[in-house]
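Visitor: Predicted model, plus sequence, below.
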Amino acid sequence: MKKLLFLLVLTSFSFGSLLPKTSAQNLAGDPLASRPKLVVGIVVDQMRYDYLTRFWDHYGEGGFKRMVNGGFTCKNNHFNYAPTTTGPGHTSVYTGTTPSVHGIIGNNWYDKSSGKIVYCASDSLYNSVGTDTDAGKMSPHWMTVTTITDELRLFTQKRGKVIALALKDRGAVLPGGHMANAAYWFNGGKEGDWISSTYYMEDLPKWAKDFNKSNASEKYKKTWEPLKDIKTYVESGADDNKYEGSFGGETAPVFPHDLPAIWENNNQFDIIKGTPYGNSLTTDFALAALEGEGLGEDPITDFLAISFSSTDYVGHQFGVNSKEIQDTYLRLDQDLERLLKALDKKLGTGEYLVFLTSDHGAVDVPGYLRDQKIPAGYMDSRGMSAKFKEFMSFTYGDANLIKNYSNAQFFLDHEVIKNLDLKIEDVQQAIGQELLGYDGISNVYTGHQMVQNNYTQGIPYIIQNGYNQKRSGDVLLVLDPAVVYYPETGSTHGSPFSYDTHVPLLFYGKGISKGSTVERTEITDIAPTIATLLGISFPNGTTGSPIEEVLE
């Protein structure tokens, strides 16, 4: 008898997971009672995994530590494709797949059909909302599959709200998906306002207008000083060193950074993006959206997608080992605590779900690594270009076989190659063999290899996951570890190596187990994990799998 009752209960749970929740249902009797009122997706731009551990002793109890100690941590979480950049990163988190499927192969890329460079979120068919500039001419139309946010909208018959926001337009547009109620991003310069696109709306809602009118961004026009005694920042290098870049108008890249004094030298409100104040402003706007949109106020799950972009700006300028990056994360920890407390107050502790990850990591400044006797360096672009032109001239004469070189990919002119009675794969192979002999290049792959082979591990696997047959180039380069195309100050990213692929993945809140794993997880596992918890369809291009240990 007991066994029969157990089977009946188990069956009710299984079939219950397929049923949509209505506003009239009583959560107490709902077999999907683990479904949260609100999902908050957080992407911290350019956050290496070791920022979580390196600055641990400085974090308070209410931000990163609260999520780690009270939630589930994936310690061996990686991007399974390259290039590891912002547009592809945000898209992969929310689609559960890689650029090979979702089509966002870079922040910008050469479009074969138009012969032009395109931007991952640009769309001339729509106009700006909240500004007279062109900064709002955006949409997610380059993304070819659905997101977890789209699937929530479809499942709830559009009754579940999706709001996405970030300082960067692509950090909001791509996570919001095709069906978001709204996506917002920050327009700096002289304005300092949050804006949107006519793709989502014809006018900003009252709460967003009120936020802009309050001059909320103006309060961050102030000096950036260390949050704590800078002498305690022993986890980072010297404040004044040759590996960091300076703001315009500064004589050295050191604290304090007097923003009012250098305001005009750095395009006014744009400088806020390059300081931790940009993350604080993002949190301010997120809290305004939480209230203004009434998120989580009914039993139908809503979704708030937040991207903290300032961490990327600071990393690019000052580098992985800087006092500035450490201070930025200590301040972000406070902003996370502020966000979690607001969610507690509005929705109730344990009634919401948060996940936190990153869109890519970052390499330590190659010049610094080189000085520490670690192999690293910078590509000699001019030398490489001159040598390559000589090779092409010697091999193919005056024929112009190259249409474009961008994102470490060569795009060939297939028509010219055919007119010369050459085979595409032969030209790809010849160019690849030539480039493999150049200093700074560790691997070269051809489009033919990407199409014909099925790689399951290592660098080829990562490159193939980033290769989109319609959009990617004919010859793909992989630079040596810690070798970059970049100025000699600050950090960058984009490679298939662990410093760019290893990022945090934290789950916290309703329906989440407490614990951690060192088993490998991949960025494409996030969306199907959330979909499983919500009982909704996976995004339609999903190639990842739910992380079982995360779910209660």
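Guide: Yes, it's here.
Visitor: drop to CA atoms for contacts and neighbour counts, all remaining ones
Guide: Will do.
Visitor: Leaving out chain neighbours, which residue sits closest to Tyr119?
Guide: Asn108 (4.5 Å; C-alpha to C-alpha, 6 or more residues apart in numbering).
Visitor: count of residues packed around the one you found?
Guide: 16 (other C-alpha atoms under 10 Å).
Visitor: Val118 is in contact with that one, correct?
Guide: Yes. Using C-alpha atoms under 8 Å, Asn108 is in contact with Val118, at 5.5 Å.
Visitor: Could you look up the SS state of Leu477?
Guide: Following DSSP: H, G, I helix; E, B strand; the rest coil, Leu477 is assigned to strand.
Visitor: Now do the same contact list for the residue lying closest to it once chain neighbours are set aside.
Guide: In space, and not counting its chain neighbours, Leu477 is closest to Val444: 4.7 Å by C-alpha to C-alpha, 6+ apart. Val444 is in contact with 432-433, 435-436, 475-478, counting by C-alpha atoms under 8 Å, 6 or more residues apart in numbering.
Visitor: In addition, the following structure is provided for comparison:
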Amino acid sequence: MTRWGLLAACALIAAPTTAKAPERPAPKLIVAISVDQFSADLFDEYRPTFTGGLKRIAGGTAFRNGFQAHAATETCPGHSTILTGSFPARTGIIANDWTDQRVARSDKTVYCAEDERVPGSSSSAYTVSPVHLRVETLGEYLTAQRAGSRSVAVAGKDRAAVMMSGHKVDQRWYWDGKKYSTDQQGKAPPKAVTAINNAVAAMIAAPALPLTPPPGCEAKSKVYAVEGGGKAVGNGRFARAAGDARAFRASPAFDGATLALAAGLIGEMGLGKGSQPDLIAIGASATDYVGHTFGTEGEEMCLQMASLDRDLGDFLSYLDAQKIDYAVVLTADHGGNDIPERQRERGIPTAARIDPNFTVTAIGKQIGQKFGLAGPVLWGGSVGDVWLDAAIAPAMRPKVLAAAVAIAKAHPQVAEVFTRSQIERTAVPTGSPVGWTPIQRVRASFDKERSGDFVVVLKPRITPIADTKTYVATHGSLWDYDRRVPILFWRPGMSATQRNDATETVDIMPTLAAMLGLKVDRKVIDGHCLTIEGVACPAD
């Protein structure tokens, strides 16, 4: 079954053009969509080619300079900002995972969406949980203040679904590598989940033929040999061997399945048709997997953008046919950085892969030999948060920290190294994210309980992947190619407004809360309500 068959399985049909409407009450359904790794650069590049759902959504109020303003531009922190209105410094979600040497298991890595207290668990074999999210989401505000409202989340990643829906949710479904699963126990799965899981299983079991690229994508077809693994990318068309679930995940068909499941749940649950408004959060994850596997500027990403545009168009047509009064916001959890091999050809001579010898293990070993220390000395990665080993004596810790910082700073690929004390002395930044300094960006990601003893920042366009056998490109830096994302608000009948001013993903939640007439204490969030058509922002 093709991805179009999945959409048909949920009865997605075309709908008549919606006439422009006068002033209206709050919508009955909020559709919050996060397209994983959908950078503002991708949005700007492909916007002229969009003819489907992305064109329609961009035809409302389009902020092309939205920001995931913090430094830790990863999936979990990014998703934690979208519907909470708060930076990772407040949500507590500092990264996809972090080190906690206090946990009662040999694996000291903690995954952002797990409950590490579960016996026998590890950061890779875990129980999905929102326990680490320290704040409430829009869905939790909605269901607490509007009796009868429902909150639903569907995503290609568990962390996307969890961070956008929070602790209390009516339905939450995410791809677990084989099927769409839930962390909610004791509930019979909706019929839509069973139908989509059966359809996807059949799709994966059969081989997939290569996609036929439109002319614009053919122009991007060029093979690049990637350093560090012998892999070649640039002209892939998503042909897939039978049974290859990993290749399915890194293909346009993945978003088609997720959107089909979202449509099925909307129909089965009657979302948007009750007396009170409902919310569905959707995490479209394929763009991220395509970006990691092939880079952001090849034929593969071109095909992904075209397919996502069509799938979103079918999804919106389904909502139209259901005669639901709905509003859409679309954004991303972070941006992305293309493969350095292609970037150098495109005029970025400094683009490079990280030195494979620059590792936390190597630095720790060097320091251990200098001071006669056993054990790992350092925990974490060579980029981002790094922790000193808890076994190091208090009197020795300043010496170890100074030595580690000096070694990291001396590396030619390192831009900055900030210690915990430097970060703690920095105020959480406010105002336009464009002018934030590197340490201010790091501060917006800093949590006193979870963050490292120091943070390593690579220079722009240094890709922290040396071994490219699996992934060839990534994100996660504090530079604007990873921070800048589109923020698009659309509702049928909304006037087209292009906004070039900088805004932030933390502004989405208070804006939607105002649209719904919900009360949110401004003191417990970081975002501000945006002035857009149809939204009356409350006075601060």
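Guide: That came through, no problem. Keep in mind it's a predicted model, so treat the numbers as computed, not measured.
Visitor: So after superposing, what's the score?
Guide: The TM-score (TM-score structural alignment, normalised by the length of structure 2) is 0.84; 494 aligned residues with a C-alpha RMSD of 3.0 Å.
Visitor: which of the contacts of Val444 of structure 1 map to contacts in structure 2?
Guide: Using both residues aligned by TM-score structural alignment, their matches' C-alpha atoms under 8 Å, structure 2 keeps these contacts from the contacts of Val444 of structure 1: 432, 435-436, 475-478.
Visitor: Tabulate these (CSV), appending neighbour count.
Guide: Putting the kept ones among the contacts of Val444 of structure 1 into CSV (neighbours: other C-alpha atoms under 10 Å) gives the following:
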residue, neighbour count
Gly432, 20
Leu435, 22
Leu436, 17
Val475, 25
Leu476, 25
Leu477, 19
Val478, 25
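Visitor: So which of those residues is the closest to Lys231 of structure 1?
Guide: Val478 (39.1 Å; C-alpha to C-alpha).
Visitor: any idea how far Lys161 of structure 1 is from the closest one?
Guide: With the distance defined as C-alpha to C-alpha, to the nearest Å, Val478 of structure 1 ends up 41 Å from Lys161 of structure 1.
Visitor: wouldn't Cys529 of structure 2 be in contact with Met515 here?
Guide: No. If you go by C-alpha under 8 Å, Cys529 of structure 2 and Met515 don't touch, sitting 9.5 Å apart.
Visitor: follow-up on the earlier one: can you tell me the element the equivalent of the residue nearest to Leu477 of structure 1 over in structure 2 falls in?
Guide: Counting by TM-score structural alignment, Val444 of structure 1 lines up with Val417 in structure 2. Taking DSSP states H and E as the definition, Val417 of structure 2 sits inside strand 414-419.
Visitor: Which residue in structure 2 aligns with Phe303 of structure 1?
Guide: By TM-score structural alignment, Phe303 of structure 1 lines up with Leu279.
Visitor: Surely its match and Glu140 touch.
Guide: No. Leu279 of structure 2 is not in contact with Glu140 according to C-alpha under 8 Å; the separation is 10.0 Å.
Visitor: neighbour count winner among those two?
Guide: Leu279 (26 against 22).
Visitor: tell me the strands in the stretch 51-200 of structure 2, going along the chain?
Guide: 61-67, 97-99, 109-111, 151-155, 171-175, 180-181 (DSSP state E, counting those that start in this stretch).
Visitor: looking at these, which is closest to Leu308 of structure 2?
Guide: Per C-alpha to C-alpha, nearest to Leu308 of structure 2 of the strands of the stretch 51-200 of structure 2: strand 151-155, 14.3 Å.
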